[in-house]
Structure formats: structure tokens, C-alpha cells
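J.: coords please:
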Amino acid sequence: MSAVYLYVLAGIAGAAAHLSVFRVGEWDTASLSICKLHAAALSIASLIVSTLYHVSLLTVAACFGCYVAGLYSSMIIYRSFFHRLHAYPGPFLAKISGFYTTATCTRDLGTFRAVQKLHAQYGDYLRLDPDAVQAIYNAHSPVTNGPFYSSMAPQKSLLMARDKREHARRRKVWDQGFTTKALLGYQGQLARSVNELLVGIEKKRHEPMNMTRWLDLFAFDVMESLAFGKSSHKFRDRAEDAYIFGVLRQVQIGFARFATVPWFLPIWNLVPVLSPHYANFQAWLRTQIQERIENEPEQPDIFSWILDAYKRGPKTQQDTLDLYGDCFLIVIAGSDTTAASLTHTIFHLATNPELVRRLQHELDALPSIAHENLLKVDLIDATLKEALRLHPVVPSGLQRITPPEGLTIGQNHIPGDTIVKVPTHTVLRDARNFEMPNEFIPERWTTRAELVKNHSVFLPFSAGPHACAGQRLAMMEMRSVIAEILCRYNVRLAPGQTEKAFMDGKKDTFTVVPGELHLIFEPRE
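T.: Prediction:
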């Protein structure tokens, strides 16, 4: 048999594989199996053709190369000229592969900045007006979570549940941990963690303090206290935690870099040589769960309801994996996002002394800074909301996939089974939605309502069934920290700390990671 004939057949087979198989449906979670299947097929083919037809292994390897070339040639031609979305403007290479985004947008973990520049260059090729936000994220939207949400498969947290009925069932369990009664029960432990933060600030007063690091430690302590029934005393032994914080950050970076090529994430996560941090973090999660099972807290915590539901269920392998997934979600949502939001808020306080004075004046007038009194201080919530607007916790937006019949957004019809999302950072800094969009103006949420043109685009905790279950706890935590600090201290940037350095240090790892923020706290006179 002619080698050229074999090469042509292999190329045709590759193109056929793309057009008839890989072009249809989702294959992201099967990527590792596909690699194994191809490796096995190559091995078997090598054995057969070399034995029966006396074809050299070099020729077999060349045939496989032609197969791959045919597959990718078909993919490139189809995506460039025949894909149903080919008419939408954007970088040409981005049409061909998600690795374009990996190579450009996530290189410095500044995806939200890169996306904003692309929209400035190409326009609203996915509509960014209020209709888009509501069409994609409102409670009655027909869209579902996109392929990215399968990136941790087979493990699946509440956030990653793509089936709406499964998500609704599990969300009911989570909601029990965030009722008004439950929140009241958390106030004592929250107060102890806040006090520990204040002790740390007092010891460092008049000295530069890396507040990004301290708020990471604080939020992690609150999370461990309220989710796993223990206090880790992070403020007393910070060196002990450098390892787990480093591992967590590396896991987040991996997800951020390959978010646009979700088929690669299972390979990245499950092959230890590529991502040793993921395996280490999963081992740490299992330890936390085991310790929590062995040490039942006197008062129910957030994890109590999730664990009870698990114990009442059949405890299948998938149930256990989902329990680990929920633990992962608690760590990220319960510490990482709160710490980032607090850091950005305190940055704006440190650069707005007049706002600090106004807040202190209102706080001083309260009979106490108990949480029920803080709810009356509109300026605190306005300050937090403005920080969340300028620094959304998920700056690149949440991925969704349109229903089979497609989705109409404004005057545009998006075809079915199309991945869509609204880049949060971009819409919240769009002059069509907010006057002076890049300026920090808390009054836009109180006395200067005219500065908000489109309220519907501001969804700091998402909306609908996927709205953050712990948003009331997060706001309670942030109000408490801001009030306790401002009642005791004035705050300013440390020498050498610039606004630009802080802003340039911000990273996008799906959730936002603030740059280092060095501050000086001085006791009030």
C-alpha cells in the first residue's frame, strides 16, 4: 500500500473526525479519555500495520501526524469561514482557538483589562447593554452554566452544578446556613475574628502594614470558624499558612489561564506533573472535611447543613465528590472574595480622607456598632457597593450557554448552544451605564442617584437562582470590619505605596485578587 495513499486517508479521517464527532456536543470533560483513546489506537494500529503490512513505525507516526493535521485543518477552516458566529468581529486568532485568550489575555492574569480593550476596539460584538445582563443572568433566563462549570469534573460544587433541578435541590440545603437565625448565631465568632484583626492592627499602628495579606488571613479565619467549626488563629502564626495560601492561589491561576479552553482543565488538574498544587489542595480539603466530621461543633455552622444532607443521602461516590466540591466552594466564596472586596474598599478609604471623616461622624452618632445599628448607616453600604462596582469579584463575568432555540438579546439573536457572558468589569465602567464610570463616588448609591443610568447592570452577588447564597453574611462581615476600624483609626497609604501600583497589581483568577496594599493606621484623637 502506497505511503502517500495512507497519508491522504489519515488526513481525511482527521477531517471527518472533526466534522462528524468533535464539532458536535461537548467533549471538555472527556479530553483525558480522548487522549488515552488516541494513544491506544496509535499503539494498536502500529502493531497491526507493522505486522501485517510491514509498514515502518515511522510511516505510522507520519500517518498519525496527517490525521492530526487533517483534524486541525478542518477545525481552522470551519471556525474561520463557516462557523455560525464567524461574522462577529474580533481577533482572527481568537476565532480559531481558545488558546489565543490563554496566550494574550491571561498572560499577566489581567483578562478583565484585555477584554475591555477588545470591546473598545471591536465594539459590542456581544451586546453589553442592560438587556444583555438581564437576558443572561435574570431569574427566568433560559440559559444554563457553560462548559467551564464542568472543569472540576467529576467533582461538582453547588456553583458548578449545571443541571437546574440539581442546583435548586442543593441550593435549598445551602440556604439553611444563611437564614436570619443562622446569621445571628454567627455574630459571636465573627466578632472574635474582627477583634483579632484589630489586635493585629494595634500592634502595627504607625507602621506599614500589608493589608492585602492581613485581610486574606482574617477572611480565611472567619471562613474556617463559620464553615468548619474552628478558629485557625491565623494572626498569631502567619508563617504556618504561607503554604496553603500559595497552593490555593496556584490552583486559581490554573483555572484562570485555561478558562477559555475548558477541555484542557481536566488534563491539567488530573496529571500531577502538570498541576501538583491541585492534588495538594484536594488533599487539604479532605483533611478539613474529615476533621469537621470528627469534631461536631456545639452550634451549627454553615457546613452543618451540607454535611447533614450528605449523611442522609445514599453517600455514593458522586455524593462524596460533590461534598469535596462544596468544601472547595466554601473556601473560595467564603474567604477569597470577601478579602478582595474589603481590601479594595479600604484602599478607597485610605485615599479619601473626607469620606473617612463622614463615615466616622455617622458611626460616632450610633449608640453602639452592633450590626442592627450599622444597617442604618447608608454611607457604609454605599461605600461597599461602589467598591464592588469598580472591583467586581468576578471581573470577567460568568459563563452561560444559550438554550437550543437560541436567545434574543436586544436586536440580536444568539444561536442555540452558544457560550455567552457579560464581562462585569467592562459594563460597570461603561459611561452608558454610569456617569463618571471610573470615579469612586459612593454618593451615586445615596444622594446622587442620577449618576447611575442603568441599575440593572449592577449585580455584585449575581442574580436569580445563581445569586450568592452567602451575600448577607458577606455584607455583615464587611460592614463590621469597616466600622470597627474607622471607629478606632485613621488610615492612609504607607510611604512608597502608590495608587497606580495597587491598581496595576490586581489579577483576574476568575475571582479578583488585589495587589499588595501597604497602609498605616493611626489612632484617632
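J.: make it CA atoms for all contacts and neighbour counts henceforth
T.: Fine.
J.: who does whichever helix in the chain runs longest touch, helix- and strand-wise?
T.: Criterion DSSP state H: the longest helix present in the chain is helix 180-203. Judged by 3 or more CA pairs under 8 Å, 6 or more residues apart in numbering; DSSP states H and E, helix 180-203 is in contact with helix 211-228, helix 471-488.
J.: mind checking the end-to-end distance for stretch 293-302?
T.: By CA to CA, to the nearest Å, the extent of stretch 293-302 from end to end equals 13 Å.
J.: and among the helices and strands packed on helix 180-203, the most buried is which?
T.: The highest mean neighbour count among these, using mean count of other CA atoms under 10 Å, belongs to helix 211-228: a mean of 23.
J.: just checking, next helix/strand downstream of that one?
T.: Moving toward the C-terminus from helix 211-228, the next helix or strand (DSSP states H and E) is helix 242-257.
J.: Check the offset of the helix or strand following that next one from the chain's centre.
T.: Later in the chain than helix 242-257, the nearest helix or strand by DSSP H and E is helix 264-270. In terms of CA atoms, centre = their mean, to the nearest Å, the centre of helix 264-270 is found 17 Å from the chain centre.
J.: Here is the second sequence; please produce its structure so I can put it next to the first one:
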Amino acid sequence: MSRFRATGYQAGLFGSMLVYRMLLHPLRAYPGPFSAKLTNFWCLKETTKGNKWHKQVKELHNQYGESASVGSREISICHPEAVQDVHGYKSTCVKSINYPHSSLKLTRDKTFHSQRRKIWKRGFTDKVSHDEAVDWRAIECAMVVCVVSDRSDCEAAESEVGEVVWAAVGGAENVEKDLPYIFSYLVDDDSKRAKDPPFNQQDLVYDSDLAIFASSDTTSGPLTNIFFLLATHPAKLHLLQQDLDPLPTVHEISPSSLKGLPFLEGVSNEALRLFPPSTQRSVVYKE
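T.: As a prediction, the model looks like this:
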């Protein structure tokens, strides 16, 4: 008897889910494969067909248009205006319920995000940067030496790279004179006198993780992709060179001098479009 009860319960449960997703779900009107509207296993099945999910999504948009169902509770949108509608500050969408309320990046609370963002914003103003670009050439050279040393005299190269790294760490106090640390704005007197709750030790740990990983991964990846695309498209590299030749010398280049270069901006945007820093699908919910 218990077996029949369990079978009846499961049949009723899954049957009601299918009826809801077919007839009552808010996303039922969006076009897409019928199986995708019923279960996420359709997405899993398509993903295992050779790891070509991005091509499958493109085919869906070619067939169904700008919006297409890719799961029982998910749609894929292919339209430039959707970025502001979903991620803009006026958006009514929020992050997935799986996000914790910890850092600026992971919080789902818009009030908390707004308060924390005001403090972070002060660390990225023009006054802080002094319109100066960071010269990474010495560090890049050390990285190249480290890679090459893997195939040659590793011990000697590591000693040289080690000296460069420790020299950079040892000179950090000199950098602070010209470029204040971001965290000086997170724990300064103004934030302590503010009406908002002050930062505690756990808040600094969360935002330290955000500052390190959000800036390093999202910068190194796109730069690598840009170099790869330019190396495999020499004609585009030549056009970019023509765009950069009129600029002043390397030591005189500033962020303001790089403004108004359409091809340079186009290269950056195209690399980000082809190889987004985050390959995970963004899941958002309506408030």
C-alpha cells in the first residue's frame, strides 16, 4: 500500500509541475523548444553533445528571435538593450536566491548594495588616479622570464623574479603616496562618522576577496584574449597600430590620451563580446 501511495504522490507532484509549466508559468509565452519549457534536463542533454552550448543557443535565437526558452525557468535574451534593463541601476531584477548577503558583489539587498557602493566609488575617482596609467611592463617582463625559465634555467630565473616581486612589495609604501589604497576609503574617518553601519573585520575580508579576484580575473582574461585575437588577425593588428602611432611616447601616454580611439575601443569590446570574462549564465529574478 505504501508503494502505491508513494507512486501516486510522485505522479501528482510531477504532473502538477508539468501542468503549471505548460499553462501557468510566467515564462510560458516565450518561444523555444517545448521540452526546454518542461525540464532543465533538456539543457543538460544539449550541453553534453560536444560542449557546444553557445552554438546551440545561437541556433535557438536564429530560430525563435531575440528571446528563447533554454530551461523550465530560464530564457536567453540576445539584445543590447537587455544589459541595462537587467543589470542597470533602474532594473527591477535581483540576483538569484543562491547569492549570500556578504559583499558588494554577492548581496541581493539593493539598499545594502547602494550604501556599500557609495564607499567603494570614492576609491575609483579621477582625483585618486591622477589621470596616470600604471606601468606594468617590468612585471610583465618578469612573468615572461618565469614562463621561459620553465624550459631552461628555472632556479636562476626564479631568483631574479623573486627579487622583482619583493622589490615591488617593499616599495608599496612609495606607491601609496601617489595612489591611495582603495581600502583607505573603506575604513577612513568619514565612513566611521557616516550614518551607515561601519565596516567590521568580516566586511573587510569579504571585500578584500572581491577586490582581488574581481579585478585580477576580469583583467587578465580579456587581455590574453585580445593578444590572441590580434595575433591571429594581423590585418586588424596593423589597423590598431595605425590608431596608436600618433600617440605620444610610452612614458607620456595617459588614460585621457586613449579616449576617442574608435578602433582600440572596438577591439576591446569585440574581445569582451567573443570571450566574456564570466562564462556562467546570469540568473536574475523579478522583485
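J.: got TSV for the helices and strands packed on helix 180-203 of the first structure, with distance to residue 242 of the first structure too?
T.: Converted to TSV, these look like this (distance: least, CA to CA, whole Å):
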stretch	distance to residue 242 of the first structure
helix 211-228	10
helix 471-488	23
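J.: quick one: which of those helices is nearest residue 39 of the first structure?
T.: helix 211-228 (43.1 Å; CA to CA).
J.: Walking through the first structure, point out its strands one by one.
T.: With DSSP state E, the ranges of strands along the first structure come out as 144-145, 209-210, 400-401, 407-409, 412-414, 419-420, 489-493, 507-509, 511-513, 518-523.
J.: From the chain's centroid, how far away is the last one?
T.: Okay, so that is strand 518-523 of the first structure. Relative to its chain's centre, strand 518-523 of the first structure lies at 30 Å (CA atoms, centre = their mean).
J.: repeat for the first one
T.: The gap between where strand 144-145 of the first structure is centred and where its chain is centred comes out at 15 Å by CA atoms, centre = their mean.
J.: check the fit of it onto the second structure and give the mean distance.
T.: On superposition with the second structure, the average gap between strand 144-145 of the first structure and its aligned counterparts reaches 2.0 Å (mean CA distance after the TM-score superposition for the first structure).
J.: now swap in the third one and tell me
T.: In the superposition against the second structure, strand 400-401 of the first structure averages 2.9 Å from its aligned positions (mean CA distance after the TM-score superposition for the first structure).
J.: For that strand, grab the matching residue range in the second structure.
T.: Residues 284-285 of the second structure are where strand 400-401 of the first structure lands when matched by TM-score structural alignment.
J.: Also the last one?
T.: Here strand 518-523 of the first structure fails to align to any part of the second structure, judged by TM-score structural alignment.
J.: on that earlier part again, can you say which of the helices and strands packed on helix 180-203 of the first structure is nearest to residue 346 of the first structure?
T.: With CA to CA as the criterion, residue 346 of the first structure lies closest to helix 471-488 of those, at 7.7 Å.
J.: list the helices and strands that closest one packs on?
T.: Packed against helix 471-488 of the first structure by the contact rule (3+ CA pairs under 8 Å, 6+ apart) you find helix 180-203, helix 337-350, helix 353-364, helix 371-374, helix 378-390.
J.: Adding mean neighbour count as columns, could you present the ones you listed in CSV?
T.: Converted to CSV, those look like this (neighbours: other CA atoms under 10 Å):
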stretch, mean neighbour count
helix 180-203, 17
helix 337-350, 24
helix 353-364, 16
helix 371-374, 14
helix 378-390, 21
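J.: could these be laid out in CSV, adding distance to residue 242 of the first structure?
T.: Listed next are these as CSV, based on distance: least, CA to CA, whole Å:
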stretch, distance to residue 242 of the first structure
helix 180-203, 17
helix 337-350, 16
helix 353-364, 32
helix 371-374, 32
helix 378-390, 27
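J.: which stretch among these comes nearest residue 44 of the first structure?
T.: helix 337-350 (49.4 Å).
J.: okay, and the closest one goes to which residues in the second structure?
T.: Going by TM-score structural alignment, helix 337-350 of the first structure sits over residues 218-231 in the second structure.
J.: which residues does residue 57 of the first structure contact?
T.: Residues near residue 57 of the first structure by CA atoms under 8 Å, 6 or more residues apart in numbering: 46, 50.
J.: cutoff 10 Å now
T.: 43, 45, 46, 47, 49, 50, 63 (CA atoms under 10 Å, 6 or more residues apart in numbering).
J.: returning to that earlier point: residue 252 of the first structure is nearest to which of the helices and strands packed on helix 471-488 of the first structure?
T.: Of all those, helix 337-350 sits nearest to residue 252 of the first structure, with 12.3 Å by CA to CA.
J.: Give me the angle between the closest one and helix 471-488.
T.: Inter-element angle recorded for helix 337-350 of the first structure and helix 471-488: 30 degrees (by axes from the mean of the first three to the mean of the last three CA atoms, to 10 degrees).
J.: what's helix 337-350 of the first structure packed up against?
T.: Packing contacts for helix 337-350 of the first structure, counted by 3 or more CA pairs under 10 Å, 6 or more residues apart in numbering; DSSP states H and E, involve helix 211-228, helix 353-364, helix 378-390, helix 471-488, strand 489-493, helix 499-504, strand 511-513, strand 518-523.
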